[in-house]
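Colleague: sequence unknown, structure follows:
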């Protein structure tokens, strides 16, 4: 990570042209204090959906990404599965953004520096596994419960 703490992290989906996980595991983002809905829409490409898989972090994805056939995001799926403690039985598609939790005013808070670093390392571990095991990508959208993906989740969990 950089010396500047990330208030949020961006996880890119698979490259739609090549079907390969991007080299950069995550990109640090500055979370605005206002107009967060528009900011999330800009980074996700549409209506944001927020889900809690971790008590101190929120994973945001495009709320209609599957219907719009956005590119798969196995790295975000792997991180969410590691946080959840089990393989998710549904896909995550399109770009993903991770922030801190929602405050009493309905705004999302920045990630703490330790959680941002830990999450970045877990995303890097998931990215490395998917880049090394791209042969599993054709199986992934159709067999989310396959034991072939347990090592991806274990590698990600070990980095947390």
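Modeller: Nice, thanks for sending it over. Everything numeric in this text was worked out from a predicted model, so none of it was measured.
Colleague: only C-alpha atoms from now on, for both contacts and neighbour counts.
Modeller: Noted.
Colleague: what about the strands in the protein?
Modeller: In the chain, the strands defined using DSSP state E lie at 8-11, 27-29, 48-54, 57-62, 96-99.
Colleague: structure B:
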């Protein structure tokens, strides 16, 4: 089946990750709060390719994720890597949120196929053995940062030298993203 992915222009003025995101604290050394049960590392990838480090409260992670992606309702959950979950606005496309090329490139590289477009901010968390939300590990966080940086650089280059076609753009971007998600040795 032929993919229908299409790279649309990014609108920098559209909503990104919640401005309430906090600087990342190393979850291995963060002291757990007895009332909340602790914090877990996550990332929020904005449609403009910016990444925010998040500390999500363990028992309140679902509501914190909804807040960061700007959804009061449905949150779509994607498993594109066996150790990660991507949380997306359930109505992002329908309400006109900007396409999230960095999150799309990351998910496509992790799956090894061209996926459908993603819209709006995307929160990346780890995935527990039972399929639930867990802290994101350092290797996957590094891959997300690398892919987002690659997408930023590639989009900047395309402003000077546009790709020959949408198919060429998809192929080029996914080749770069695939390189960025190769596990470090």
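Modeller: Thanks, I have it. This structure is a prediction, so every number in the text was calculated from the model and none was measured.
Colleague: what TM-score do we get after superposing?
Modeller: The TM-score (TM-score structural alignment, normalised by the length of structure 1) is 0.77; 142 aligned residues with a CA RMSD of 2.5 Å.
Colleague: still on that earlier bit, would you list the strands of structure 1 in TSV and tack on mean neighbour count and distance to residue 124 of structure 1?
Modeller: TSV is the format used below for these (neighbours: other CA atoms under 10 Å; distance: least, CA to CA, whole Å):
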stretch	mean neighbour count	distance to residue 124 of structure 1
strand 8-11	25	10
strand 27-29	17	11
strand 48-54	17	18
strand 57-62	24	16
strand 96-99	26	14
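Colleague: can you redo those as CSV with distance to residue 154 of structure 1?
Modeller: Formatted as CSV, those follow (distance: least, CA to CA, whole Å):
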stretch, distance to residue 154 of structure 1
strand 8-11, 19
strand 27-29, 22
strand 48-54, 16
strand 57-62, 19
strand 96-99, 20
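Colleague: so which of these gets nearest residue 2 of structure 1?
Modeller: strand 27-29 (8.5 Å; CA to CA).
Colleague: what about the helices in structure 2?
Modeller: 61-69, 101-111, 138-160, 166-180 (DSSP state H).
Colleague: highest average neighbour count across those helices?
Modeller: helix 101-111 (a mean of 25; mean count of other CA atoms under 10 Å).
Colleague: matching residues in structure 1 for it?
Modeller: Under TM-score structural alignment, helix 101-111 of structure 2 corresponds to residues 74-84 of structure 1.
Colleague: what comes into contact with the matching stretch?
Modeller: 11, 13-14, 21, 53-54, 59, 87-88, 91-93, 96, 122-123, 126-127, 130, 152-154, 156-157 (CA atoms under 8 Å, 6 or more residues apart in numbering).
Colleague: if we use 6 Å, what do you get?
Modeller: The contact list for stretch 74-84 of structure 1 (CA atoms under 6 Å, 6 or more residues apart in numbering) reads 53, 54, 87, 88, 92, 126, 127, 153, 157.
Colleague: with structure 2 overlaid, how far apart is that stretch on average?
Modeller: For stretch 74-84 of structure 1, the mean deviation from structure 2 after alignment is 1.1 Å (mean CA distance after the TM-score superposition for structure 1).
Colleague: circling back to that earlier point, quick check, nearest of the contacts of stretch 74-84 of structure 1 to residue 39 of structure 1?
Modeller: So of the contacts of stretch 74-84 of structure 1, ranked by how close each gets to residue 39 of structure 1 (CA to CA), first place is residue 92, at 19.7 Å.
Colleague: count of neighbours near that closest one?
Modeller: Neighbours of residue 92 of structure 1 under the rule other CA atoms under 10 Å: 25.
Colleague: how close does the residue nearest to residue 47 of structure 2 when sequence neighbours are not counted get to residue 165 of structure 2?
Modeller: Nearest non-adjacent residue to residue 47 of structure 2, counting by CA to CA, 6 or more residues apart in numbering: residue 100, 4.1 Å away. Going from residue 100 of structure 2 to residue 165 of structure 2 by CA to CA, to the nearest Å gives 19 Å.
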